[in-house]
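*Asks:* Here is my input, please return the structure:
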Amino acid sequence: MHRPVRRLCVMFNHLRVAVPYSTTSQMVDEVILQRIQDCGVITLNRPKSLNALNLSMIRKIMPQMTEWEKDPAMNLVIIKGTGGKAFCAGGDIIAVTEAGKLGGDLAKDFFREEYILNNKIGTYKIPFVAFIDGITMGGGVGLSVHGQYRVATERTVFAMPETGIGLFPDVGGGYFLPRLGGKLGVFLALTGYRLKGRDVQKAGVATHFIQSSKMQALEEALLKLPDPKSRDVARTLDRFQTESTDIPDTDFSLRDHMGEINRLFDGDTVEQIFENLRKEGSEWSLKQLEELKKKSPVSMKITLQLLLEGQHKTLQEDLQVEYRLSQHCMEDKDFYEGVRALLKDKDNKPVWNPATLAGVTREHVNWYFSPLPPDRELKL
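*Replies:* Next up is the predicted model:
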């Protein structure tokens, strides 16, 4: 197995926990919620699962954030993860797909409540700082990228690899990815390319880069701000970024390929992008083409349409569309097959249905975007 694929499988495999979300003593501290003076601190505390997000965690975070937001004395909220390896490597998708097979409510509730939390973060009325130190994928992106400040470190690994498991870059991916500039978001969404360290900031996913050895001091400095308005938080983050000189400031890893990305991934259909890459014929373009051929054809088509439409939508409008997509994914086949191949059987040989782009009709794509019954639509 090629090294990038092997690494991706390792990260996905950490998301295999399928613990029921009923209350148990073992789950009491999955997420730690603290009030320190007039600041809130949310700590994701499932290090053995790379802080993968489950429904019980969402149901603890959301009401606490709502309560803090209503408190006029609250000045700042920080979210971080434990363990040193990940901020949050994604959602508990094994549990979701297992429930989906049985027709359980988890498949409906998880996506609905996760997206409501994503919207809360995106519209939060007090400064919100996410420490995306370590692996940040899927659900972890939703907990951070819509917030006012996102702090990456040299240990940060950002990816939206959902097309490889028969899903799509959700948690607001249809909103933030088209806004990264050019066709970078389309490239990241279709290929699942991983950004590391300073690249996460250079791409526009993070607002700041601070070396991991300074993160504890940064948190202490933020908590000590006498009256942390947004400008004071920004100045503190800027200062720590300026002082993060132990990590070399290298060029953006995709700098030499941005011209190709903007040209070759500029298409109204996935077929057009495939043809662009094939005609280009360079070593780099053919490598991207081979990577795309591994992805779910359905996922790639709904992902491209999501991003093309999302560039003109608000976050709320995009999340409502994404909820429709999530529920139709639960009714179709590829999401279950992708999870089986990468997470359960781990043969890394998904059998997509349909197996080709030509087999994915316009009618099938339109069905994914079709409204749900009124009582099942996402309400924000």
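*Asks:* Please count neighbours and contacts with C-alpha atoms only from this point.
*Replies:* OK.
*Asks:* Now do the strands in the protein.
*Replies:* Using DSSP state E, the strands found in the chain span residues 31-36, 39-44, 76-81, 86-88, 128-132, 135-137, 149-152, 157-159, 195-196, 208-209.
*Asks:* how many other residues sit next to Asp332?
*Replies:* 14 (other CA atoms under 10 Å).
*Asks:* Relative to its centre, which residue of the chain is most distant?
*Replies:* Relative to the mean C-alpha coordinate of the chain, counting by CA atoms, centre = their mean, the farthest residue is Pro226 (32.7 Å).
*Asks:* ok, it to Ile42 distance?
*Replies:* 20 Å (CA to CA, to the nearest Å).
*Asks:* Another for comparison:
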Amino acid sequence: MNSPVNAEVVGRLGRLGLNRPDSINAIDLEMMHALTETLDAWATDPAVSAILLEGLGDYGFCAGGDFREILTRAAEGMTIGTVFFRDEYRLIAKLAEHPKPIVSIMHGMTMGGGISLAGHVGLRVVSDRVKLGQPETGYGFVPDGGATWRLARTPGEIGTYLALNSADMAAADAVALGFADAVVPAARIGELTAALADAVDTAAPEEKVRRFAVSPGESAVMARRDWIDACYSADTVQEILERLWVFSSGREVGGLRASESMDPDAAAHATEAADTLLGLSPTALVATLRSVRAARDGETLREALERELRLARWFTTQPDMFTGVQALVAQNTETLHQAVVPDWKPADLSAVDVTDIVAAMETPLRHSVFPRGLGIPEDEQAAAAAAGRGARRA
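*Replies:* Next up is the predicted model:
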């Protein structure tokens, strides 16, 4: 049986390859633990001066978390949800705080947890054919794994839009919005990895990436910022919907009309955005808006991960996550030829209990992501928290 992670040292480069290509490298517990063990070993290994995180296979870096595993274990009566998310979030923090420089290369499909693995390291590369996204509200869940921390630091209200609408990003969007640092053509990724592994060439990883990087071009999402800011700055999802409807009809929202927007198709795009929201989980939408807004308030990455774990744990007790994931799995089967519309409960935004969501976000769990008993000295915890505060902000 193949290992879910290929780990090897080439020159002085530690190469970590996600190795579940048949599932577009979906993250399971075995993969998390293999990554964690190797990162711990390489942290003090003098033979390793830098680390490369990549995904094997042609289809993508990582399609996100393996929710099939969560559903299977939940059906068996195991409390796999909390363990899965807790271990994943600890791994994400380890990648963000690792003492060795880490370069991630995202190609093809890179969704949800895939962005979380690659998106918090020191140097993030995307291929020109990458497709990134936070698709969680589409299957009854919320952006997690530090996603709200990153989304909250995008320009204006774009992070709110991306999170609520499960919108996709291209390479240019990723760089403009702070999800990546450089674009390298897919045809030259092999040359880049060879250069990073070349021990004779002592240039820093940043310099090696620069040699292959190309201009990201214009961001299509950033071109929509004026009407996104006007509509998505509302306090509730229902108010966002109402603003989108008003704006798409040609009327003014936040001092802007569709005819005045920098986006020539603003009215059509706003209509499309509203229609998308109407098909997504109302509970997930309300919780996502709350979570992204909470991440704006000076949180460190670690603090965001703690809040996200509390919310993720609550969602494993709610029907929408299981309904949504089951629909997603069914839609991906070979025998199905039409989209599956999940039966969200509740089906209306007005019926979502905001009190329960706020309580879930604020109530500490018995087993948190970073308990004092984890074996991390308090001075190191303080240093890691400081590093989180000073980390790259979009």
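*Asks:* Provide the TM-score value for the superposition.
*Replies:* TM-score of the superposed chains, computed with TM-score structural alignment, normalised by the length of structure 1, equals 0.87; 346 aligned residues with a CA RMSD of 1.8 Å.
*Asks:* For the nearest residue to Leu195 of structure 1 once chain neighbours are set aside, grab the count of nearby residues.
*Replies:* Leaving aside its sequence neighbours, Leu195 of structure 1 sits nearest to Phe158 (CA to CA, 6 or more residues apart in numbering; 5.1 Å). Neighbouring residues of Phe158 of structure 1 were enumerated by other CA under 10 Å; the total is 28.
*Asks:* what sits against the alignment partner in structure 2 of Phe158 of structure 1?
*Replies:* Structural alignment (TM-score structural alignment) places Phe158 of structure 1 against Leu132 in structure 2. With contacts defined as CA atoms under 8 Å, 6 or more residues apart in numbering, Leu132 of structure 2 is in contact with 109-111, 115, 168-170, 174.
*Asks:* So which of the residues you listed wins on neighbours?
*Replies:* Top of the contacts of Leu132 of structure 2 by neighbour count (other CA under 10 Å): Thr110, with 30 neighbours.
*Asks:* okay, now Ile121 of structure 1: neighbour count?
*Replies:* Around Ile121 of structure 1 there are 24 residues (other CA under 10 Å).
*Asks:* which ones are touching it?
*Replies:* 128, 143-144, 146-147.
*Asks:* Including neighbour count, could those go into JSON lines?
*Replies:* Listed next are the contacts of Ile121 of structure 1 as JSON lines, based on neighbours: other CA atoms under 10 Å:
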{"residue": "Phe128", "neighbour count": "24"}
{"residue": "Leu143", "neighbour count": "29"}
{"residue": "Ser144", "neighbour count": "27"}
{"residue": "His146", "neighbour count": "25"}
{"residue": "Gly147", "neighbour count": "21"}
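*Asks:* Report the two of these separated the most.
*Replies:* Of all pairs drawn from the contacts of Ile121 of structure 1, the one with the longest distance (CA to CA) is Phe128 and Leu143, at 10.5 Å.
*Asks:* Now do the same for Glu377 of structure 1: its match in structure 2.
*Replies:* Under TM-score structural alignment, Glu377 of structure 1 pairs with Ser368 in structure 2.
*Asks:* can you give me the helices for the stretch 251-394 of structure 2?
*Replies:* 266-278, 282-294, 301-315, 319-331, 354-362, 378-390 (DSSP state H, counting those that start in this stretch).
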